[in-house]
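In: Here is the input, now give the coordinates:
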Amino acid sequence: MKQKELKIGDLTLRRPIFQGGMGVGVSLGGLAGAVAAAGGAGAISAAQIGFREPDFDTRTLEANLRAMDKELNKARRIAKGGVVGFNIMVAMQHYADYVRQAVKGGADFIVSGAGLPVDLPGYAAGSDVKLAPIVSTEKSAAVILKYWAKKWNRVPDFLVIEGPKAGGHLGFTGEQLSFFDAVTYREEVKRIIAKVQEYEEKFSGKIPVVLGGGISSREKADEAFALGVDAIQVASRFVTTEECDADERYKQAYIKARKEDVMLVKSPVGMPGRAIRNSLAERVMGGEKFPPKRCRGCIKGCKPAEIPYCITEALIQAVKGDAENGLLFCGADAWKAERMETVQEVIDDLV
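Out: Below you'll find the model as predicted:
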């Protein structure tokens, strides 16, 4: 099924595909720039983005904000006019600072989840940056649409739906993950689209819908478009590309993984997460605890003395190549990766 280009305000995607934001350090300027250069939308993850900065441990916020500029500029050099933005989690400490930095740097869009971004329009006020909440259910879509309409007199520039087969932190309870299968979630997507259409009518404008989670093949992409969405969001397929910013050993962990190696893990931030089975994942699920070496203030409400392990430390270890003692977040179909590809090959295969 050949897909047309997608327009979001003054932005044009030659290929209707968004690259999912993967942190820490998996999707930086290299990957995002390559996706944007190929006609899609490249997303840089702002989560602890400054982990390579020399003052990351002592001045974490400043290091992260500085790295946001560096990575966006890198993506711009690669993409030369392509569409590049940020994925910024609501759950992050200093969320407003990260949003304002993205706006100041000239990002094309901000995608925001891990909580409902109720105040995102206020933090980005006066800018042309396109804003998109991430939702997983019709209920969460209804809440954010109603809130933005009432408080900010606006709707999202586009809306991202992340399904139960997505990677990393999931916007579902364990009970919901058990309930939603392929058939029931398709109906949920249709309900979300119907809710979006209500607000399209109220505000007399199109709100493009992007669907992600388990879209790893042309067949899955076609199924998504058949539901009526305007674009797809893909993350795991881009990990095993030459342009991905993660260490080669991280990528090889995907290629070596079997279906039974993809598992749900307990996250210290209070949400279930999907990751590749390794020593750390098994030990965490077995009840072991790993006291943080230091706190870098990544997530709101985190209590370092009580968490089983530090998500920042685990993700940094993984992206630097420690495939056994780091946390290897992934989507449900990550095990299907068989070889390294280029970003262009992935996009051509999917859309």
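In: switch to C-alpha atoms for all contacts and neighbour counts from now on
Out: Fine.
In: what's the nearest residue to Phe329 once chain neighbours are set aside in contact with, if anything?
Out: Nearest non-adjacent residue to Phe329, counting by C-alpha to C-alpha, 6 or more residues apart in numbering: Ala275, 4.0 Å away. Each residue near Ala275 by C-alpha atoms under 8 Å, 6 or more residues apart in numbering is listed here: 167-168, 262-265, 281, 327-331.
In: I'd like the structure of this one too, to check against the first:
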Amino acid sequence: MKNRITELFHIQYPIIQAGMIWASGWRLAAAVSNAGGLGIIGAGSMYPDVLRAHIQACKGATSKPFGVNVPLLYPDTEQLIGIIVEEKVPIVFTSAGNPKTWTPVLKAAGITVVHVVSSTAFALKSEAAGVDAVVAEGFEAGGHNGREETTTLVLIPGVAAQLKIPLIAAGGIGSGKAMAAAFALGAEGVQVGSRFVATPEASSHEHFKQAVVAAKEGDTMVALKKLTPVRLLKNHFYDAVKTAEDAGASPEALKNLLGRARAKAGMFEGNLEEGELEIGQVCALIGQIKPAAEVVQEIWDEFAATTRRIGSLLV
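Out: Reported below is the predicted structural model:
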């Protein structure tokens, strides 16, 4: 396929792997890029020296384009951006912050910039800030979520109707059928997160991967709305948060309950009861762990078959 997304990133398929904390290391990014998609290293869980090591390892594992996702809410952002520029990473996805802050710096270094948003208003602000493309992420997504609670089915056509730059859809997309739906709504690419957690190359703990493939419909919920909304797999920690929120806990009390390194404990170290297990609703449709290259090919093949099937209905 050739469209604005494949040409922007110089990739074969308009399938982007999300830069998820504790899952998206260099092995996953390289595997997705080698398979024809765009692999992304998730810098949100990395110290600057760790990010540099992952970038260098990814360069050694693929000759294809790859990118880095940088959540702009972390204190090390300036150092992370500096390393990305020094290492000549070709593509950066920013999120959780103001794109005006770093887009000019990255663009001056010749880097393609994409920003992740959860509303049409922020999509337009990102376009005005000079980004090359936007990821619009619906409320089905795992991890940190939009306060607007707009679902992908509503968000994508709304953004597509007003945006001039290319649009990538995210949130609840883990199959070729979902990709076809996103394209029907106006997207030119998809960002896939949760499906790539359930791969051997993901750096998340095996216990977390098994919990993801075992999850059923209704096993995730959004919590911590007084802080930053986050979609979590239900466990003892989630139950404690829900109890506190139902009792009217203050933001400070919720911060104390969350503590430090709880996401690392859950997703990276495999503490399935006390850890923070960030995953999207689409986990209910993930039945097994399989290599990232197979995931990319299956999504593409199903997308092609779905679009042909829909086309045949018009004859």
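In: Secondary structure element for Arg274 of the first structure, which one?
Out: strand 272-276 (DSSP states H and E).
In: need the strands for the stretch 151-300 of the first structure, in chain order.
Out: Ranges of strands within the stretch 151-300 of the first structure are 159-162, 168-169, 209-212, 231-234, 262-266, 272-276, based on DSSP state E, counting those that start in this stretch.
In: my bad, should have said the stretch 1-150 of the second structure
Out: Counting by DSSP E, counting those that start in this stretch, the strands of the stretch 1-150 of the second structure are 15-17, 39-42, 66-71, 91-95, 112-117, 133-137, 143-144.
In: equivalent range in the first structure for the fifth one?
Out: It refers to strand 112-117 of the second structure. Per TM-score structural alignment, the counterpart of strand 112-117 of the second structure in the first structure is residues 130-135.
In: quick check, nearest of the contacts of Ala275 of the first structure to Arg191 of the first structure?
Out: Checking those against Arg191 of the first structure by C-alpha to C-alpha gives Gly167 as the nearest, at 22.4 Å.
In: Now do the contacts for the residue nearest to that closest one when sequence neighbours are not counted.
Out: Nearest residue to Gly167 of the first structure, sequence neighbours excluded (C-alpha to C-alpha, 6+ apart): Gly331, at 3.6 Å. Gly331 of the first structure is in contact with 165-168, 213-214, 235-236, 274-275, counting by C-alpha under 8 Å, 6+ apart.
In: now the counterpart of Gly331 of the first structure in the second structure: how far from Gly142 of the second structure?
Out: Using TM-score structural alignment, the equivalent of Gly331 of the first structure in the second structure is Gly280. Distance, Gly280 of the second structure to Gly142 of the second structure, by C-alpha to C-alpha, to the nearest Å: 4 Å.
In: Overlap in contacts, the two.
Out: 171, 193-194, 231-232.
In: Of those, grab the buried ones for ChimeraX.
Out: Those of these that count as buried under 16 or more other C-alpha atoms under 10 Å are selected in ChimeraX with:
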select :171,193,194,231,232
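In: Out of the shared contacts of Gly280 and Gly142 of the second structure, the closest to Lys64 of the second structure would be?
Out: Gly193 (19.8 Å).
In: Once you drop chain neighbours, what's closest to Arg231 of the second structure?
Out: With C-alpha to C-alpha, 6+ apart, the residue lying closest to Arg231 of the second structure is Val222, at 4.1 Å.
In: Same question for Cys330 of the first structure.
Out: Gly167 (4.4 Å).
In: Give the equivalent position in the second structure for that neighbour.
Out: Per TM-score structural alignment, Gly167 of the first structure is aligned with Gly142.
In: Distance check, its match against Met179 of the second structure.
Out: From Gly142 of the second structure to Met179 of the second structure the distance is 17 Å (C-alpha to C-alpha).
In: Same question for Lys164 of the second structure.
Out: Using C-alpha to C-alpha, we find Lys164 of the second structure at a distance of 20 Å from Met179 of the second structure.
In: quick one, which of the two is more surrounded?
Out: A side-by-side neighbour count of Lys164 of the second structure and Met179, using other C-alpha atoms under 10 Å, places Met179 first with 30 against 11.
In: Give me the aligned partner of Thr228 of the second structure over in the first structure.
Out: Under TM-score structural alignment, Thr228 of the second structure pairs with Met271 in the first structure.
In: What about that match, how many residues nearby?
Out: That count, for Met271 of the first structure with other C-alpha under 10 Å as the rule, works out to 16.
In: Same check on Ser33 of the second structure?
Out: Residues near Ser33 of the second structure, counting by other C-alpha under 10 Å: 29.
In: Does it touch Gly67 like I think?
Out: No: in this structure Ser33 of the second structure lies outside contact range of Gly67 using C-alpha atoms under 8 Å: 9.5 Å.
In: Common neighbours of these two, please.
Out: Common neighbours of Ser33 of the second structure and Gly67 (C-alpha under 8 Å, 6+ apart) are Gly39.
In: Could you export the strands of the stretch 1-150 of the second structure as JSON lines, including mean neighbour count and distance to Val154 of the second structure?
Out: Listed next are the strands of the stretch 1-150 of the second structure as JSON lines, based on neighbours: other C-alpha atoms under 10 Å; distance: least, C-alpha to C-alpha, whole Å:
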{"stretch": "strand 15-17", "mean neighbour count": "28", "distance to Val154 of the second structure": "21"}
{"stretch": "strand 39-42", "mean neighbour count": "29", "distance to Val154 of the second structure": "26"}
{"stretch": "strand 66-71", "mean neighbour count": "26", "distance to Val154 of the second structure": "24"}
{"stretch": "strand 91-95", "mean neighbour count": "23", "distance to Val154 of the second structure": "20"}
{"stretch": "strand 112-117", "mean neighbour count": "24", "distance to Val154 of the second structure": "14"}
{"stretch": "strand 133-137", "mean neighbour count": "26", "distance to Val154 of the second structure": "11"}
{"stretch": "strand 143-144", "mean neighbour count": "21", "distance to Val154 of the second structure": "19"}
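In: what's in contact with stretch 71-78 of the second structure?
Out: Residues contacting stretch 71-78 of the second structure (C-alpha under 8 Å, 6+ apart): 43-44, 47-48, 70, 94-98.
In: What residues sit buried inside the longest helix seen in the first structure?
Out: Longest helix of the first structure, by residue count under DSSP state H: helix 182-203. For helix 182-203 of the first structure, burial by neighbour count (16+ other C-alpha under 10 Å) applies to 185-186, 188-189, 191-193, 195-197, 199.
In: Show me which of these is closest to Thr312 of the first structure.
Out: For these, the nearest to Thr312 of the first structure is Tyr185 (30.9 Å; C-alpha to C-alpha).
In: Which residues are in contact with the closest residue to that closest one other than its chain neighbours?
Out: Among residues not flanking Tyr185 of the first structure along the chain, Gly163 sits closest, at 7.4 Å (C-alpha to C-alpha, 6+ apart). Going by C-alpha under 8 Å, 6+ apart, Gly163 of the first structure touches 136, 185, 211-214.
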